[in-house]
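# sequence unknown, structure follows:
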């Protein structure tokens, strides 16, 4: 495999050499031809992650089938997020990169003309037939960069969602079973609290508690609420049942000992590792934890189940996007199509990821099959509801701060809702004008 893992400095040096060579008459044509057979690719997945493993194989297949060379340059999520607007508007733009989905990210770049519309490629390769409707939402953006309609500006090839991880051994010792209703879940939480255990591994300094808050709202909501909240199809009443129920329930669960007030200063890493150590029997968080738990939990048996509701936070994963300044968009499209093949999708699935177009019979790992079955169940009932912080560029921090105040008792549920409602409306107004 001729996979060139160029650093930024090497990439610049190569670009400079090509530019000088291009000044010569005969040799310039050869340099241009060579450049036409190079796919410059950025992504931020680790080599041992499900996507990293699958995409490494996709690179091998791509080079074998096309004869082109992949210049892969690893970039961190933060590197891409903070520099995208500048780099993608220059000659240094790659041909293809992994980019975050949502109005404030891919939507913003699409509205600035920095991403190439992919409608023709989607029709040619049939990617729309491989993606469930909810997964297409984050791939399409209108002229204002608002997701859900308009042209395709990206193609996701994996999914993600939030579910409940639980300690099977602890459940057996406590004499409880996997709940199928919200009432049964609260009975499970109460059983552990009565035994002196804080049942939920939780964190309010980062995303876990915000996602639980949103999940509780979803137990009282329907698709119309999600569309109003996420897609701005109508006003969101921050004193209405879904949000009021969610905020009050977080308060009630904290008072009942289901959630520790110490969570105000804990990160997602803190909560996840506490679950790994067996300190809490339940952890409500994303599918991105699955592979880590599979490799790091050795002292007890664990499993997963969907939160008892029709919908859950989740979405298509981050997307392949092609910059407007890409030199080889056709090669980029060929690479995307390879990552959608069943054999590449199976690699994602068997390594702890959530493929969007895998053949279920190709998934041989038992826990991975359970994970993917949960995701498919959500898709089949149109249950993918996106994430609570997506509507505005600042709402992730706003929501975390509000819930910290709720947990430590400095603000009441009504005060938190009023504050969050104002921040939400201001942020949406900044986007929609």
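Thanks, I have the structure now. The shown structure was predicted, so the numbers you read here are calculated from the model rather than taken from an experiment. Residues are numbered from 1 along each chain as shown.

# Only C-alpha atoms from now on, for both contacts and neighbour counts.
Noted.

# Distance from the chain centre to the helix or strand in which residue 98 is found, please.
Using DSSP states H and E, residue 98 sits in strand 96-99. Counting by C-alpha atoms, centre = their mean, to the nearest Å, strand 96-99 is centred 14 Å from the centre of its parent chain.

# Over to stretch 214-229?
For stretch 214-229, the distance to the chain centre is 19 Å (C-alpha atoms, centre = their mean).

# Could you do stretch 25-42 as well?
Distance of stretch 25-42 from its chain centroid, counting by C-alpha atoms, centre = their mean, is 35 Å.

# list the buried ones in that stretch?
Of the residues in stretch 25-42, 28, 31, 35, 37-42 count as buried by neighbour count, 16 or more other C-alpha atoms under 10 Å.

# ok, residues contacting it?
Stretch 25-42 has contacts (C-alpha atoms under 8 Å, 6 or more residues apart in numbering) with 18, 21-22, 67-75, 94-98, 327-328, 331-332.

# Recalculate using a threshold of 7 Å.
For stretch 25-42, contacts defined as C-alpha atoms under 7 Å, 6 or more residues apart in numbering pick out 18, 21-22, 68-75, 94-98, 328, 331-332.

# and what of stretch 77-86?
By C-alpha under 7 Å, 6+ apart, stretch 77-86 touches 44, 109.

# Take this one as well and set it beside the first:
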């Protein structure tokens, strides 16, 4: 998954000097630690990167209120961080004594898996059993919460707990569809026909953020249109070797390049960030955006000038998605019991119901308590994917640093600076190098 603090939706690593600047920006200078970090059971230092008006931001603000009400004398020190801030510097932060007691962190081999392997995350297995998290979270969603000794997801130990789900879908401007008498497509061919109509009317169909995660998710959607569960297990869980020149990834790269040539996305999108992509869609500048459910709450709150809706990527039985980002407890946390209590509160029915009615995808909500029709559809689609084993995780998860590899690859396809087969060769190497490094 990848996401900015403003959207809960933005998912690069520089020289040492850059990292040090970033650490300073995170407030990890000598003055960053204060009495609140004394570990005396009177404070809980919490970091997350969800926007205040996002579903998760709203639900977790309420969870903080309930936590403080149920823990008299304990203060939550909440600090909003950017997704990229945490992603780039988590290892350095959690290896210091100035990190938080609990934080939201990205899941997958390259993220939570890597930190668990490095010994930077607390093993939550006993707590998951004692507090019932292992029963409340389905096995499919729990895949990204549990890691083995090599940091590969689907292992036997819990290192994080999600309290929501997420998946990639298609957002569309219903007014623009109506203007050109277009219906919601049910097949990939119909989807391309819709985009052809927009191009013929000099409208660029897709709002895309090629400088961050969104472009690679489109590439992955296209690959998944030719894939089955065995391919996903091979790619994500290392069950068998992956053929990067096989039909799935070849189709994804070739079709993505075709979409650029056909004008479905602008060549300037290589430099556009996810935040700007989302803003452009919400302003009605593009008819279609392919991205995650994490935008749903924000679009519900901000789009006032046109009707909009969502649909699953046409024709796919597999979609990028998983349990949401994880609550993780650093090994260095000074208030672990309080951190566990906070996770418990985020799983309470009233927090889960608030999450659902605010446009999120709760894991343990009461369906009857979800009153928003659009939110019901969002949750039903996730439940459909979850129950049919249709969650295919995200393309950047398999290897540390793979996010940047895929960003660069998609930018090369958008710019036309490299052919699809060259990009596939470039993304194959670090993947296979990682397999060799862990003895696979």
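Yep, it's here. If you're wondering where the values come from, they're calculated on a predicted model, not measured in any experiment.

# And the TM-score between them?
Once superposed, chain against chain, the TM-score is 0.87 (TM-score structural alignment, normalised by the length of structure 1); 411 aligned residues with a C-alpha RMSD of 2.4 Å.

# quick check, nearest of the buried residues of stretch 25-42 of structure 1 to residue 216 of structure 1?
Checking those against residue 216 of structure 1 by C-alpha to C-alpha gives residue 42 as the nearest, at 36.6 Å.

# Show me the helices in the stretch 51-200 of structure 1, by range?
Counting by DSSP state H, counting those that start in this stretch, the stretch 51-200 of structure 1 has helices at residues 77-87, 108-111, 119-125, 133-136, 168-174, 182-194.

# Equivalent analysis for the stretch 301-433 of structure 1, please.
Counting by DSSP H, counting those that start in this stretch, one finds helices in the stretch 301-433 of structure 1 at the ranges 329-339, 342-350, 366-380, 395-408, 413-432.

# okay, the ones you listed, which one's buried deepest?
helix 342-350 (a mean of 24; mean count of other C-alpha atoms under 10 Å).

# what about it, how far off from structure 2?
Following superposition, helix 342-350 of structure 1 is found to deviate from structure 2 by 1.1 Å on average (mean C-alpha distance after the TM-score superposition for structure 1).

# what's that helix packed up against?
helix 50-66 (3 or more C-alpha pairs under 7 Å, 6 or more residues apart in numbering; DSSP states H and E).

# can you name the residues of structure 2 that the strand holding residue 98 of structure 1 overlays?
Under TM-score structural alignment, the counterpart of strand 96-99 of structure 1 in structure 2 spans residues 102-105.

# So what touches the matching stretch?
45-48, 112, 325-330, 339.

# counterpart of residue 409 of structure 1 in structure 2?
Superposed on structure 2 with TM-score structural alignment, residue 409 of structure 1 falls opposite residue 416.

# How many residues are close by its match?
14 (other C-alpha atoms under 10 Å).

# contacting residues for it?
By C-alpha under 7 Å, 6+ apart, no residues touch residue 416 of structure 2.

# Measure how far stretch 341-357 of structure 1 is from the centre of its chain, please.
Averaging C-alpha positions (C-alpha atoms, centre = their mean) puts stretch 341-357 of structure 1 15 Å from its chain's average.

# swap in stretch 50-61 of structure 1?
On the basis of C-alpha atoms, centre = their mean, stretch 50-61 of structure 1 sits 19 Å off its chain's mean C-alpha point.

# compared with structure 2, how much does that stretch deviate?
Aligned to structure 2 and superposed, stretch 50-61 of structure 1 gives a mean residue distance of 2.0 Å (mean C-alpha distance after the TM-score superposition for structure 1).

# Starting from residue 191 of structure 1, give me the distance back to the residue nearest the centre of structure 1.
The centre of structure 1 sits closest to residue 317, judged by C-alpha atoms, centre = their mean, with a distance of 4.4 Å. Separation of residue 317 of structure 1 from residue 191 of structure 1 (C-alpha to C-alpha, to the nearest Å) stands at 36 Å.
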